[in-house]
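Undergrad: Any chance you can model this:
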Amino acid sequence: MNNQKLKQWIQVAISLAIAVWIFWYLYKDIAIDSLIDQIKTSNWVWIGASIFISFFGYFLRGWRWTLLIQSEEGEKVRPNRAYHATMIGYLANLVVPRAGEVAKCGVLTRTNGISLGHLLGTVILERSVDLLCLVGTIFLAFILENTLFLELAGQLVNTETLLNSLKSNLPIAIGILVITIIFIRFLLKRFRDNGLINKIQHFFREIGGGLKRINKMENPIGFWGSSILMWIIYFLTMYTVSLGIESTANLSSGEVLLVMVMGSIGMVAPVQGGIGTFHALVAFILIQFGVSEVDGKIFAAIIHGTQLILVLILGIISWLVMMKLPTWKQPEQA
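TA: The predicted model follows:
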């Protein structure tokens, strides 16, 4: 094993250890009987509905991906193959964080003959749009539940003191902001030949160019519409589970939206499947809404556990389906 692979496996082991430690720390004082009782008393019609909605969301993500794959090489990617490749990607992420992006592209390269570079470019663009949607969702949560949003922010930062300080020192704050912007521009120009600076600039140029390409594709409305619909699906998945559990059944839609935002941030963390980070953030915000600590942690465990089992089942099925397909070969010229 070379040094690069050893370093990668060490990183995987560290991220897994962190995830397991966070999960253990959260649940070490919760009796397994409490979790079993909650599972037994939950309304599984609602939880089953969330699972079905999630399945539709996974297929929609695969369909959206086909809209970005506009390569003239290889065989056109159908939605069913894009869906299976997507599920294989989710499955790979449970083993190695962020490995799913490469795994799902590699599957289509083998079965459809499309270059890995082209597919990875589409995935980077997908992730950029997802990040944009996450920011938009956070902004929407602030608009709909601004009082609640500020109260939660106040749990972490004394917003009143911060705002008063900014008002009393507004000229200084504006001056610092202007100086910071000028300093960043100076660094970008002064070190434009630096490798890291080049990579950062290239990353943002790629995102900007990618967003322009979306509007030039055959179905830009379908792409943006499906991107928004996926986040509505994420919300409905969380909302239906909340209806199925007695301790969270009375949460408002705005409160569930904030829970979804926190859970989404937890899933972004570089750990396998958001294990630990998802549970910690979801439980934290539910406690702020008056849900007991035990019930908040159990809610996080149920929604994450059902989604984890769904990904495992669908991912393994998709892997078996795609592995049976032959490797794509260039048709012989007549």
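Undergrad: all contacts plus neighbour counts: C-alpha atoms, from now on.
TA: OK.
Undergrad: who's in contact with residue 266?
TA: For residue 266, the contact set (CA atoms under 8 Å, 6 or more residues apart in numbering) comprises 274, 277, 278, 279, 280, 281.
Undergrad: give me the element it is part of.
TA: helix 253-268 (DSSP states H and E).
Undergrad: so what does whichever helix or strand comes after that helix touch, helix or strand wise?
TA: Going down the chain from helix 253-268, the next helix or strand is helix 277-288, by DSSP H and E. For helix 277-288, the packing partners by 3 or more CA pairs under 8 Å, 6 or more residues apart in numbering; DSSP states H and E come out as helix 3-27, helix 253-268, helix 293-324.
Undergrad: and those helices as TSV, adding distance to residue 47?
TA: Output for the helices and strands packed on helix 277-288, formatted as TSV (distance: least, CA to CA, whole Å):
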stretch	distance to residue 47
helix 3-27	22
helix 253-268	15
helix 293-324	8
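Undergrad: about what we covered before: name the nearest of the contacts of residue 266 relative to residue 34.
TA: Nearest to residue 34 out of those is residue 279 (CA to CA; 16.4 Å).
Undergrad: I figured the closest one hits residue 300, correct?
TA: Yes. Contact status for residue 279 versus residue 300: in contact at 5.1 Å, counting by CA atoms under 8 Å.
Undergrad: that older thread, I'd like the contacts of residue 266 laid out as TSV, including distance to residue 75.
TA: Putting the contacts of residue 266 into TSV (distance: CA to CA, whole Å) gives the following:
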residue	distance to residue 75
274	34
277	39
278	38
279	41
280	43
281	42
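Undergrad: which one of those residues sits closest to residue 170?
TA: For these, the nearest to residue 170 is residue 281 (33.1 Å; CA to CA).
Undergrad: sorry, back to before: more neighbours: residue 279 and residue 300, which one.
TA: More crowded of residue 279 and residue 300, by other CA atoms under 10 Å: residue 279, with 27 against 22.
Undergrad: Quickly note the distance from that one to residue 27.
TA: According to CA to CA, to the nearest Å, residue 279 and residue 27 sit 10 Å apart.
Undergrad: anything in contact with each of those two?
TA: The contact sets of residue 279 and residue 27 overlap at residue 297 (CA under 8 Å, 6+ apart).
Undergrad: what's the closest of the contacts of residue 266 to residue 139?
TA: Proximity to residue 139 was ranked across those by CA to CA; first place goes to residue 281, at 18.1 Å.
Undergrad: got a list of what the closest one touches?
TA: With CA under 8 Å, 6+ apart, residue 281 has these contacts: 262, 263, 266.
Undergrad: Following up with a second sequence; could you model it the same way so I can compare the two?
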Amino acid sequence: MGYKPKFPNSIMAVFSAYLINYTVPRAGEVARASVLTTYEQVPFEKGFGTIVAERVADMILLLLIIAIALFLQFDYIYAFFIDRFNPFTIAFGLAFLAIMFGLLILFINKSQSAFAIKIKNFINGLKEGVFSIFKMKKKWQFMAHTIFIWIMYVLMFYVTTFAVAELHGIAFGAILIGFISASFSIAATNGGIGSYPVAIFAAFAVFGVAQSPSIAFGWIAWSSQTLMLVICGGFSLIFLPLYNKKRL
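TA: Down below sits the predicted model:
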């Protein structure tokens, strides 16, 4: 868009956003755009639009990881649910969800209520975010960096299993299932506080991993990430005004 924010400001804006997300979920994205507006004169709506594009790309990559995990560990997942739930109940549940989803789509398309309009605007925003990725000047570099970031994130999760002896040799497909479950716990809560280890235990239980090593792994992975974000985010909030003192 023609704006060239300084690299330190970009880095500190990201770390500040992650730290703020621990207080109010998704407030960090707003704060990140505000930082760029304050210190780099990037219009808020344009800065926030690029963040939406990032989140859309992240969602696409996460859906791809889910698809890969289901492909690699379909037998385990299928057997887990068949052993615990009646196949008829599963089929009925899926059919019910499909019908309800279809009715919801029909309601949103036909209704002029405030709720339906908000949903429409949200979906249109997602579409716009997706297509904006393919219209940007350096779209291939953006996509390559996004893929690289997620590969590193998954590998970080995998390497952490080496810290727990009981998890040595665990299938990579199981790692992906645990990663997906943990990612959803972060999105649903304030940075996964309290829910992250439980989400990992729920995922690893599908593969017969005991509770103690699963919970221990979850706390190690969550604590190390959180410690890094708290330290880097805290320093970013302190140094942002100091670094930009002469520019304000």
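Undergrad: For residue 135 of the first structure, find the nearest of the helices and strands packed on helix 277-288 of the first structure.
TA: That would be helix 253-268 among these, by CA to CA, at 9.3 Å.
Undergrad: What residues in the second structure pair up with the helix holding residue 266 of the first structure?
TA: The alignment of helix 253-268 of the first structure onto the second structure (TM-score structural alignment) spans residues 172-187.
Undergrad: once aligned to the first structure, how far is that stretch on average?
TA: Compared with the first structure after fitting, stretch 172-187 of the second structure has a mean deviation of 1.1 Å; criterion: mean CA distance after the TM-score superposition for the first structure.
Undergrad: how far does that stretch sit from the chain's center?
TA: Its chain's average C-alpha position is 10 Å from that of stretch 172-187 of the second structure, according to CA atoms, centre = their mean, to the nearest Å.
Undergrad: Okay, buried residues for it please.
TA: 173-186 (16 or more other CA atoms under 10 Å).
Undergrad: And the helices in the second structure?
TA: 7-21, 27-40, 44-72, 74-84, 87-110, 114-135, 139-160, 172-188, 195-204, 211-243 (DSSP state H).
Undergrad: Nearest to residue 1 of the second structure, out of these?
TA: helix 44-72 (8.5 Å).
Undergrad: Please tell me which residues of the first structure the closest one aligns onto.
TA: Aligning helix 44-72 of the second structure against the first structure (TM-score structural alignment) gives residues 116-144.
Undergrad: Next: stretch 10-25 of the second structure.
TA: Counting by TM-score structural alignment, stretch 10-25 of the second structure corresponds to residues 82-97.
Undergrad: now what about that stretch, what contacts it?
TA: 12, 58-63, 65-66, 99-105, 107-108, 270-273, 311-312, 314-316, 318-319, 321-322.
Undergrad: What of stretch 139-159 of the first structure?
TA: Residues from elsewhere that reach stretch 139-159 of the first structure, judged by CA under 8 Å, 6+ apart: 160, 254, 255, 257, 258, 285, 288.
Undergrad: Can you tell me how far the aligned residue in the second structure for the last one is from residue 185 of the second structure?
TA: Here residue 288 of the first structure is matched to residue 206 in the second structure, going by TM-score structural alignment. As for residue 206 of the second structure, its distance to residue 185 of the second structure is 17 Å (criterion: CA to CA).
Undergrad: Ok, residue 232 of the second structure next?
TA: 22 Å.
Undergrad: sorry, back to before: just the helices of the second structure: most buried one?
TA: Highest mean neighbour count among those (mean count of other CA atoms under 10 Å): helix 195-204, with a mean of 23.
Undergrad: That helix vs the first structure, average distance?
TA: Looks like 1.5 Å for helix 195-204 of the second structure (mean CA distance after the TM-score superposition for the first structure).
Undergrad: Could you count how many residues lie near residue 289 of the first structure?
TA: 16.
Undergrad: need the contact list for it.
TA: Counting by CA under 8 Å, 6+ apart, residue 289 of the first structure has contacts residue 255.
Undergrad: sorry, back to before: dump the contacts of residue 281 of the first structure into CSV; add distance to residue 216 of the first structure as well.
TA: CSV is the format used below for those (distance: CA to CA, whole Å):
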residue, distance to residue 216 of the first structure
262, 33
263, 33
266, 33
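Undergrad: hmm, which of these are common to the second structure?
TA: Compared against the second structure with both residues aligned by TM-score structural alignment, their matches' CA atoms under 8 Å, the contacts of residue 281 of the first structure retain 262, 263, 266.
Undergrad: for those residues, which one is nearest residue 236 of the first structure?
TA: Closest to residue 236 of the first structure, out of all of those and judged by CA to CA, is residue 263, at 13.4 Å.
Undergrad: any idea how far residue 189 of the first structure is from that closest one?
TA: Distance from residue 263 of the first structure to residue 189 of the first structure, by CA to CA: 38 Å.
Undergrad: just residue 5 of the first structure next, same as before
TA: The separation that residue 5 of the first structure has from residue 189 of the first structure, given CA to CA, amounts to 35 Å.
Undergrad: again with residue 151 of the first structure
TA: Distance from residue 151 of the first structure to residue 189 of the first structure, by CA to CA: 41 Å.
Undergrad: One more: residue 276 of the first structure?
TA: Separation of residue 276 of the first structure from residue 189 of the first structure (CA to CA) stands at 41 Å.
Undergrad: Now do the strand or helix carrying residue 56 of the first structure: distance to the chain's middle.
TA: Residue 56 of the first structure belongs to helix 44-68 when assigned by DSSP H and E. In terms of CA atoms, centre = their mean, the centre of helix 44-68 of the first structure is found 14 Å from the chain centre.
Undergrad: Would you indicate which residues of that helix are buried?
TA: Using 16+ other CA under 10 Å as the test for burial, helix 44-68 of the first structure gives 44, 46-51, 53-55, 57-68.
Undergrad: And the contacts of that helix?
TA: The contact list for helix 44-68 of the first structure, computed with CA under 8 Å, 6+ apart, reads 77-87, 122-123, 126, 214, 217-219, 222-223, 226-227, 230, 233-234, 236-238, 240-241, 243-244, 306-307, 310.
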